[in-house]
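Enquirer: A structural model of the following input is requested.
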Amino acid sequence: MIPKETIDKIFSVARIEEIIGEYVQLKRAGSNLKGLSPFQDEKSPSFIVSPSKQIWKDFSSGKGGTVISFLMELEGFTYPEALRHLAKKYGIEVEETHRELTDEEKKQQTERELLYKIHEVANNYFQDQLWDSEEGRLVGQAYFRERELKEDIIRKFQLGYSPEKKNAFTGYALEKGYAKEILEKSGLSIFPENAPQGIDRFRERVIFPIHSFSGRVLGFGARILKSNVKTAKYLNSPETEIYHKSSVLYGLNQGKQAISRKNICLLVEGYMDVISLHQSGIENVVASSGTSLTTEQIRLIKRLTENVTILFDGDKAGIKASFRSIDMLLSEGMNIRVLLFPDGDDPDSFARKHPQEYVENFIAEQARDFIDFKADILLRDAADDPIRKAEAIRDIVKSVAFVDNVLKREIYLKEVAAKFGLSEQSLFNELNVQQQIVQGNQSAEKTRQEQQHVNTKLEVVQDKTSFSAEPLWELEEKLVELMLKYGDYIISRKDADNQPYEITVVEEIAAYLQEDGYEMLSPVNRKILDEIILGLNQSELRTEHFFVTFLDEEIASKLADNIQKNELQNWASRNIYPLKLGDRISQEVEDDICIHKSHYIEFLIFRLRKELDEYRDTDEEKYFSTILQIQKLEKIFRDINAKVNRILTKSHYYYR
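Expert: Alright, predicted model coming up:
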């Protein structure tokens, strides 16, 4: 358990804009920062970060909260894991108080958490084997030296070695108390019938850990070192609950800051391409790790930049296969350039041959627009064959059809027309044909995805509608907002004897809600009120700042909603300067309590009137006592209206 003092310290030093800036390219928008949602595919940015409030809000998905809730949403962290991640990043020592877990807490240790843990254990084991065992030094380190890797880069990418002994790691993990089932589900161990003691999947290989955006180990790639063994050169972790290869890019954790800073991502194929470029000082690079590029991977890059340069080694089959990747990148709104290395070179070998400045200049100068690239490759094959030449041009126009931006499409077509001496009109005609094909395919896929989510969306809308239709709900929200935003404001009042006294906003509203025995409609509001009352009993005012660091992300999300909605109403940009709520807080609190009380009384009257029908024929005494209750409540209701000199509600409209 992490002490409250440590949690407060983590929140005091962690800057939300720094953490989220590692995942999303943020741009200044007034006092806030804005970027594309990391949770939904969108073309116009609706993801807002407020550095002053240290909260975020994603309007495309409705999510929001603190830096902790962001990490929990995006990385699947538990609350303590997110805190530990931030503590490590900011150099804060976490001294946890250890105690026996309750049965409920043990249940909450999910398979997902165990998978993260066993991968962390395996990663440390493979690194220890590389550096501390004789076999690791003689075999693993020898391979990395042969590839000219320096110690600092090996440690940076946490490279390791798995021993020749067939169950070295499996035995180690079993001794540590990890169950056979979790080892099998992780893919680290295999338990065939003829080897019940288990076999290491990656035995006698050098290890390349595959990290999440935040640096957690999700799986491994492993290269065999013996050339006389008939097996795959590279072996990867199987799909697990935490590792989906289509959603991961190798090197993204190590290169994300450089990609964002330079506003361009270099896309390569293999682990060693990434590592060698890093060693030469070029860090804005990721690899698809031998898999075909996916939409999920492209969107990971797009959080940081819209500019991609694809680096190829000149292999003809690989180049042709890249055309699909180019079309996918274009359909996601990316700007693409392509670079072919000289024959016999790939990014790994080229980076080892030349100094950093030379490699950087070569990439900048030799990378070409995707149209030039496709034209050269396709026309080289077409030679003087007019039919094949026409097919090549059609293929280029097909790629242009994937571009969503109208202006970009027109510029690209003008380039093609100039390059091949064709009329622009003929190309636009062909573009219309290709667009219909592309849009038809995209529409079918979109329909399929929407169908999957339609029921959930309807349920959410219906749920929100039923709640927002209740007047008390909105008034309750207003009172909670006042306590959170202005709870420590001191207001002047007079008692029954007309004697002046001072009271805080949070005390006045909490006292009113307790006095009337009001039950919060929202479970989140109920939690907030309980914590506020607990704080008052301990002579502590619990307002917005307290709940930002509170161990409940539902509350953090609510804070994002309440705080952000006012933050985003930038009236000053329109030369409108309305009176701020805080300027008249004393009157506002009094009015809102009266309005809420009148609605609450009407609700009670409505409920009692419904009960009258039940008592009319069954319990005469109860029937008349209920009538008296209704009359008393109606008098209070009239008194409130007289006090504020207006009719506050219309019960026949709200409660029927």
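Enquirer: Could you use CA atoms for every contact and neighbour count after this?
Expert: Will do.
Enquirer: got a list of what the closest residue to residue 122 other than its chain neighbours touches?
Expert: The shortest distance from residue 122 to any non-neighbouring residue, by Cα to Cα, 6 or more residues apart in numbering, is to residue 169 (7.5 Å). Residues counted as contacts of residue 169 (Cα atoms under 8 Å, 6 or more residues apart in numbering) are 122, 125, 162, 200.
Enquirer: cool, residue 17 as well?
Expert: Counting by Cα under 8 Å, 6+ apart, residue 17 has contacts 33, 49, 50, 51, 54.
Enquirer: who wins for neighbours among the residues you listed?
Expert: Using other Cα atoms under 10 Å as the neighbour test, these are led by residue 49, with 31 neighbours.
Enquirer: so that one makes contact with residue 34?
Expert: Yes - if you go by Cα atoms under 8 Å, residue 49 and residue 34 touch, sitting 6.3 Å apart.
Enquirer: host element of the nearest residue to residue 236 once chain neighbours are set aside?
Expert: Nearest non-adjacent residue to residue 236, counting by Cα to Cα, 6+ apart: residue 221, 4.4 Å away. Using DSSP states H and E, the element containing residue 221 is strand 217-224.
Enquirer: this one next, for a side-by-side:
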Amino acid sequence: MMIDQGTVDRVVETSQAQIVDVVSEFVTLRKRGINYLGNCPFHNEKTPSFTVSPHKGIYKCFGCGKGGNAVNFLMDVEQISFIEAIKQLGKKFHIHIEEVELSPEQKQVKNDRESMMAVSGFAQKYFTNQLLKSDEGRSVGLSYLRSRGFRDDIIQKFDLGYSPEAKSALTDEALKNSFKLEFLEKTGLSIVRDNYKADRFRGRVIFPIHSISGKPTAFGGRILKNDKKTAKYLNSPESEIYHKSRILYGIYHAKTEITKKDRCYLVEGYTDVISFHQAGITNVVASSGTALTVDQIRLVARFTPNITIIYDGDPAGIKASLRGIDLVLEQGMNVKVMLLPEGEDPDSFSKSRNAEELHAYIEKHEGDFIKFKTGLLLKDAENDPVKRAGLLQDIVKTISVIPDAIVRGEYVKECSALLNVREQVLYNEIGKLTKKSKEEQYKSKAPSNDIPIEIQEQMAAASFAPQSLYEEEEKELIRFIIKYADLNLVSVEEGEEEVEKMTVGDYILMQLNEDELEFENPLYNKIFKLYQENKDNQGFQAVKFFVSNMDKSVNQLATDLLSREHALSKIHERFGATDLEENTRLDILVPKVVNELKLKKVKALIEKYRKDLKVAEQAKDGDKMMEIMQTMVTLQQLQALLSKELGNRAIV
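Expert: Below you'll find the predicted structure:
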């Protein structure tokens, strides 16, 4: 069964109307004007910047940027899924959660997944029970963990366990309890070949791998025998419920403290995480010996943008990890790195220190990732010019992926000093890499010089221009759609004829579709298409639709654009709206912004054809020159027309 959309809509609508009631269970709010104010639950602050707007049904923190509707709030504050939040709010507001019947295929997938989750839950309890209560488990598994210095409370906190030496002890016990061999095999708990069946983890100490909601979905097992032919650690294989590239060991136990401390410590192994917890530092997760993935980085980013990667003193291992960790910077994370003393790892290092001493050591020795990487590679390069050139290319490539220009600039300064290379040289190299990346990104969209294209199609294909060029106009149009899509533009008279009324949303839709224009910003484009697809649905209201949207990126942008009383932008000031209410000037503002966007697109095309003309002149290609000049004349006429429109009052 699943929750039907009608029930979801009722819960979202009710919780939006009662958002103050929802939030006040977690935050002390006091009324200020039409809104409510309190201290943000997502970051530490002394001056309240967390605002709840009951008439808009949204919340927004102007300190950390968190925002959304009541469902988003509950998901973030309690770290639960969308469905769990809907069920919890439904219970709170006495809304019966209506569930709908699944198709046979959906039922099969759902049943298989639930069966796999159930057998994993059974296995975790079995392993833990074996560790704590069986003679073999206590004498072998528990004694090993205690010899590693782990306290009993920490062993229980992480649900550690033991798998007996017997060939199929877990498998046989699971079958006795009516679990199917099919799901024991699918989860990787049992190895099955014809009539042969055996436990994958037999004779090992077990480390359950929990999902973000705390359910065991996979296991890691450490062998206790000295057998060189057998892997020291063995992990569950990929399955329907476990994807190692999407989870981090310890995230369930760490997520609350990561949010509270606004920082995540990343280590390598299971025992590193456990030892840090025992020392009193709980905002720590492990990659479990695998290279970092984008999904893992984004998992951390859900709770904090700040991450410190802690390495043991193994330079070879660190170098092997450098390329993968560039992804962290590419995702816009603030990265610091700390190298432990030679011969130490996070497990051993944390055992001799308490939380205060560990924090003090980390704060003193952690450094920014680029500086660390430069210093590490510089040792190998020494005075070899070829190696130094390779190092420079490596560092520049890393810097070029950083999305924030200010952060990128700071790293350029550091690298310039460390490598004794002028900043301009670094910027030139970054520029080349960025240009190459954009050319590859836009290659498929670029217009062909061999095929005649209408001016409207050329405008739509003007993706070679930087996305930031159109950001201001695109963002304004999306704000107009979210906030005013359902309102009519004020109709005015042209002589004796009255122009037919049109909504703001329909006008923007018509104007952009006529010229086959799309938003360069992917999120703006998604919102535009969602509006186009849903605007004719019965009862559609743009504000409600976007603020309540299940897509978090959509509802958060909508919340952000609606969470403040509109401050007039430079666009509005240019159009003479400085002293008038925005919603009384939509007939002027909306067409003006549309025309500004079109004008920028046309100017970008003209600039492109100017460059193409120079190339044709150098090649002495007369036919090509004539074709380009004719196109430019048409574009310049369109530019003049748009400029004239922008200089006059727009009539809709």
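Enquirer: quick revisit: what helices or strands is whichever helix or strand comes after the strand holding residue 221 of the first structure leaning on?
Expert: Next helix or strand after strand 217-224 of the first structure toward the C-terminus (DSSP H and E): strand 234-236. With contacts taken as 3 or more Cα pairs under 8 Å, 6 or more residues apart in numbering; DSSP states H and E, strand 234-236 of the first structure sits against strand 217-224.
Enquirer: compared with the second structure, how much does the strand it packs on deviate?
Expert: Mean deviation of strand 217-224 of the first structure relative to the second structure after superposition (mean Cα distance after the TM-score superposition for the first structure): 0.9 Å.
Enquirer: what sits up against that strand?
Expert: Residues contacting strand 217-224 of the first structure (Cα under 8 Å, 6+ apart): 116, 119-120, 123, 202, 204-212, 232-237, 242-243.
Enquirer: Just checking the distance from that strand to the centre of its chain.
Expert: 24 Å (Cα atoms, centre = their mean, to the nearest Å).
Enquirer: Could you give me the buried positions within that strand?
Expert: In terms of neighbour count (16 or more other Cα atoms under 10 Å), strand 217-224 of the first structure has its buried residues at 217, 218, 219, 220, 221, 222, 223, 224.
Enquirer: coming back round to it: just to be sure, the residue nearest to residue 122 of the first structure is in a helix?
Expert: Yes - per DSSP: H, G, I helix; E, B strand; the rest coil, residue 169 of the first structure lies within a helix segment.
Enquirer: How many neighbouring residues does the nearest residue to residue 596 of the first structure once chain neighbours are set aside have?
Expert: Spatial nearest neighbour of residue 596 of the first structure, excluding adjacent residues (Cα to Cα, 6+ apart): residue 475 at 5.7 Å. The local packing of residue 475 of the first structure (other Cα under 10 Å) involves 18 other residues.
Enquirer: Helices of the stretch 101-250 of the second structure, residue ranges please.
Expert: 104-133, 135-136, 143-147, 152-157, 169-176, 181-186 (DSSP state H, counting those that start in this stretch).
Enquirer: Make CSV from the ones you listed and add distance to residue 417 of the second structure to it.
Expert: Converted to CSV, these look like this (distance: least, Cα to Cα, whole Å):
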stretch, distance to residue 417 of the second structure
helix 104-133, 53
helix 135-136, 60
helix 143-147, 48
helix 152-157, 46
helix 169-176, 60
helix 181-186, 54
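Enquirer: Of all these, which one comes closest to residue 526 of the second structure?
Expert: helix 104-133 (26.8 Å; Cα to Cα).
Enquirer: so what secondary structure elements neighbour that closest one?
Expert: strand 161-163, helix 169-176, helix 181-186, strand 216-223.
Enquirer: in the third one, what's buried?
Expert: Just to be clear, that refers to helix 181-186 of the second structure. 181, 183, 184, 185, 186.
Enquirer: now the second one
Expert: If you call a residue buried by 16+ other Cα under 10 Å, then helix 169-176 of the second structure has these buried ones: 170, 171, 172, 174.
Enquirer: The residue most central in space within the first structure: helix or strand, and which one exactly?
Expert: Centroid check for the first structure by Cα atoms, centre = their mean gives residue 74 as the closest residue, at 3.1 Å. According to DSSP H and E, residue 74 of the first structure maps onto helix 67-75.
Enquirer: which residues sit against that helix?
Expert: Against helix 67-75 of the first structure from outside (Cα under 8 Å, 6+ apart): 16, 19-20, 38-39, 54-56, 64, 77-79, 82-83, 212-214, 553, 556-557.
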